[in-house]
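**Q** predicted model, plus sequence, below.
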Amino acid sequence: MLPDAVPDREPETWPGSSEVVVPGSGSSGSSESGLDPAYEYVARLAVIDAQAAEDALAPSTREAYRRAWEVFEGWAANNSLMALPATASTVRAFVAHLRDRPVPASLPTINQHLSAIWARHADLGLPSARQDGQLRLRLQGYARQDQERLVRQMSALMVRDVQRIVSVMDEDLQQARRELDDERAVRKTQLLCARDKGVILVGLATAMRRSELARLEVADLREDVEGLVITPRWTKRDQAGTERNPRAVPRGAARATCPVSAVQHWLSLAGIDAGPLFRPVTRWGTVGPRGFTPQVIRTIVQQRAEAAGLPGTWGAHSLRAGFATQSAKNGVARHVIMADGDWRSAAVDRYMRRGALWDGAAAKSLGL
């Protein structure tokens, strides 16, 4: 008997990317593109679909996912576990592996690895453990661990602390102008002071996360009568940039600590009119063309706070902690602090309690 004939491909579907013949490729057929008209239409849709899949992730994100997937795949192979498709228990074990380090992986790092795993499964059309309830519970537990450690370790950068930091930076700049003969060295000090002021003052005024602050661009800024409107194109909770929630940055009461003046001075001094807002400064006193990584924000805050002689443990999160703590101390309502600082959990309550610690303290009435 003759074998059954292979049915024609349904017009509602298309082949894999390796089988798609792009219209206009010169293949023979009844149409100018060399394809049957019905199949040509389907092939054109396949090209559009493939391009959308390619554009779904930024090149840097795609590269980060590639590296993260290689880490997971290598770990699974070393432990005789299946990476594709990965079971929920395998993924939970991998997350525990990331935490089982001298310095446990942070929740953002874990989420990046998980996103890479989910993306790999989605690309291949395989089921994933993304909706696993036990995994979500584990992530909540890790988040609480990180938050407790962060609040306990990071000091809040208050307004008085920022005033001290700015004052020391101004003194350092004046000293450099008096003592340094090399114009490039003076220029470097001037640029670093201007940039770091902008980073610290804008970071405190907006409560942006370090990843959001590092990605700001000049196009995200709009000057207003009352100050500066910053509309980040990317936030931790809106990576697609669909919400575009603006942040109001009012002019400061003192010019020395005014975030609006600090940004304007940095842009003018650095000659920046487009592209990344905050950038590296080279040892030759020039400004780099690209933005810097979020880790630089941590270094800036840490080094400037230590140079000012401030006791405590400092990092990029000190800016967000300072925003919430100072706002609570000044009597700002909880829901306003949460909205302006993009908090969606009760973690902000810890900062509010810290801010109100000295308000109405009974010990003040003792007369000591």
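**A** Arrived safely, thanks for sending. Residues are numbered from 1 along each chain as shown.

**Q** going forward, measure contacts between C-alpha atoms and count neighbours the same way
**A** Will do.

**Q** my guess is residue 190 contacts residue 173. True?
**A** Yes - the pair residue 190 and residue 173 passes the contact test of C-alpha atoms under 8 Å, sitting 6.3 Å apart.

**Q** so residue 53 sits in a strand?
**A** No - Residue 53: not assigned to a strand; according to DSSP: H, G, I helix; E, B strand; the rest coil it is helix.

**Q** report how many residues lie close to it.
**A** By the criterion of other C-alpha atoms under 10 Å, residue 53 has 11 neighbours.

**Q** do you know how far it is from residue 286?
**A** Distance from residue 53 to residue 286, counting by C-alpha to C-alpha, to the nearest Å: 39 Å.

**Q** try this one side by side with the last:
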Amino acid sequence: MMTDKDARADLADRMRTARVRAFLDPDEVAQPADEFEALLLRTAQIHVQAVTEKTRSAYARRWRKFEAWCGENGFTALPAPAETLMLYLAAAGNANGASLNTLRGWAAAIRRIHEEAGLASPTDDPAMRMFLRGLSRQIPPREKPMQISALRINGLREVIRTLDARSRDVREVRDRAVLGVIEAGAIVNRMRMLNWSEVQIDRNAVTVTLLPVERTSKSPVVVRAVARADDHAACPVVAMAAWRDLSATADDDGAVFTTVEGQQATQKRLGVREIGRIKRTRLDALAGEGKKASFADAMRLLAQGRTIDLRDKALLLVGWAGAHRRGEVVDLRWEDVVPRDGEGLVIHLRRTKTDQEGRHGAKVGIPYGRNPLTCPVTALAEWHGRVQQQLGDVDPKWPVFPGVTRAGRIGTQPLSPEALTKVVRRRAQDAGLQGHWGGRSLRAGFISTCADLEIPLEKIAAQSRHVTLESLSKYIRRADPFRGSAAGKVGL
């Protein structure tokens, strides 16, 4: 007959087993046999949620490596004596050249699984502490990664100036002219042989003479596009004149439609497939999923600057003004952005570093900028307008900063933190800024700029959502050791 003590012991064993299974395979736990097994499972899953999914997944991955090594070498993984763990770390450090921090991370995973199983961890053995101390002396310390540079306000202004200056993309000027000629009735397979001598541009119309491509009896085709005085952005006359100004062959009576390398038109003639691809990709990309833009709408959008430039400008300015972490920026949805009359925007962060479960979230105020060049509210409004123009009514659930293709298609999936890092790095490099740039450059830049202006740390922390001033200080990059120096203010 089972006593209460036996029952408690049995319950503890079953709970620990359930916790280990739930920790290692939360999505692959077998269906419970009865209601009590289901309760055990739910309880174990609640226990697992004490750590983030990222941490749990990393621990589970490290444990499986340890378990596999034990199986190959005839050792028991659970419970594992301290000696087994020492051998494992020594072998891993020697074979893989792992750093001390990596080895400590592996030991932490093994400790966690033992705790879930209700067993003594081999990491608690006094001999283990001596072994780790020996490892720290044997393994040479790795060089610290280069500190991410802070994008201060002056650097940010330069990035935005460069971005605005490059908003007229030569390919988009060319493609706008291509669409204008096709809309007027031009035949694609004859457009490839079109020379500037066969194009007449005046204030009221563009007249294009399309000669036969092959030596046949077919006569030339004359296409005439009338100017749209009320809509210059979608006007074929304006489009052709703009492309002629940038063309590398207009003065030599060469090919009208040529390739583009970087931001320079070449003398190489476009082929039929390339012209057809321009028509197809632009009309597809500059509209919503499963739709096609009209020629006029596509030309109008191309005249307004690149879609990706509008997105990046809003991303940089909103990310900087809010002192946002990378994940906070890419997780934003349009429903999280609320305008406040006369003040700016209130952005609701669903999750923060100190609120991973999103129980409370946080609200961040983004005020209007004094300088129109760097106003985050205006930049986000312009980006919202472009999304609306291309996709129609904006779904509140859509990400604020999705992926954008080279052709200008706006995606439905948010940027990843890694993609945001690449955006910041590319834009800073385009502006010629020297430094080690990344996603954290925005947050560090805001905080460092505030410190340069001697804004009280408490107010900076309120915007950056730092819990302690110690953690805030890690983001401050002192560019000038004399600026804000306390030694200069004590009356020496």
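**A** All right, it came through fine. These numbers were taken from a predicted model, which means no experiment stands behind them.

**Q** TM between them?
**A** TM-score for the superposed chains, counting by TM-score structural alignment, normalised by the length of structure 1: 0.67, backed by 329 aligned residues with a C-alpha RMSD of 4.8 Å.

**Q** follow-up on the earlier one: between residue 190 and residue 173 of structure 1, who's got more neighbours?
**A** Applying other C-alpha under 10 Å to residue 190 of structure 1 and residue 173 shows that residue 190 carries more neighbours, namely 22 against 19.

**Q** in three-state terms, label the more buried one for me.
**A** Assignment for residue 190 of structure 1 (three-state DSSP): helix.

**Q** map it across to structure 2 for me.
**A** Under the alignment (TM-score structural alignment), residue 190 of structure 1 maps onto residue 306 of structure 2.

**Q** in three-state terms, label the residue lying closest to that match once chain neighbours are set aside for me.
**A** Distances taken as C-alpha to C-alpha, 6 or more residues apart in numbering put residue 167 closest to residue 306 of structure 2, at 5.8 Å, once the chain neighbours are dropped. Three-state assignment for residue 167 of structure 2 (three-state DSSP): coil.

**Q** also the one 10 residues further on?
**A** Going by three-state DSSP, the secondary structure assigned to residue 177 of structure 2 is helix.

**Q** that one - how many residues pack around it?
**A** If you count neighbours by other C-alpha under 10 Å, residue 177 of structure 2 ends up with 26.

**Q** so what's it up against?
**A** Going by C-alpha atoms under 8 Å, 6 or more residues apart in numbering, residue 177 of structure 2 touches 236, 239-240, 243.

**Q** most neighbours, which of these?
**A** Result: residue 236 is most packed of the contacts of residue 177 of structure 2 (other C-alpha under 10 Å), 30 neighbours.

**Q** still on that earlier bit, what's the match of residue 190 of structure 1 in contact with, if anything?
**A** By C-alpha under 8 Å, 6+ apart, the neighbours of residue 306 of structure 2 are 167-169, 172, 408.

**Q** how about the strands in structure 1?
**A** With DSSP state E, the ranges of strands along structure 1 come out as 221-224, 227-230, 247-250.

**Q** tabulate those strands in TSV, adding columns for distance to residue 258 of structure 1 and mean neighbour count.
**A** Shown next, in TSV, are these (distance: least, C-alpha to C-alpha, whole Å; neighbours: other C-alpha atoms under 10 Å):
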stretch	distance to residue 258 of structure 1	mean neighbour count
strand 221-224	14	14
strand 227-230	10	20
strand 247-250	8	18
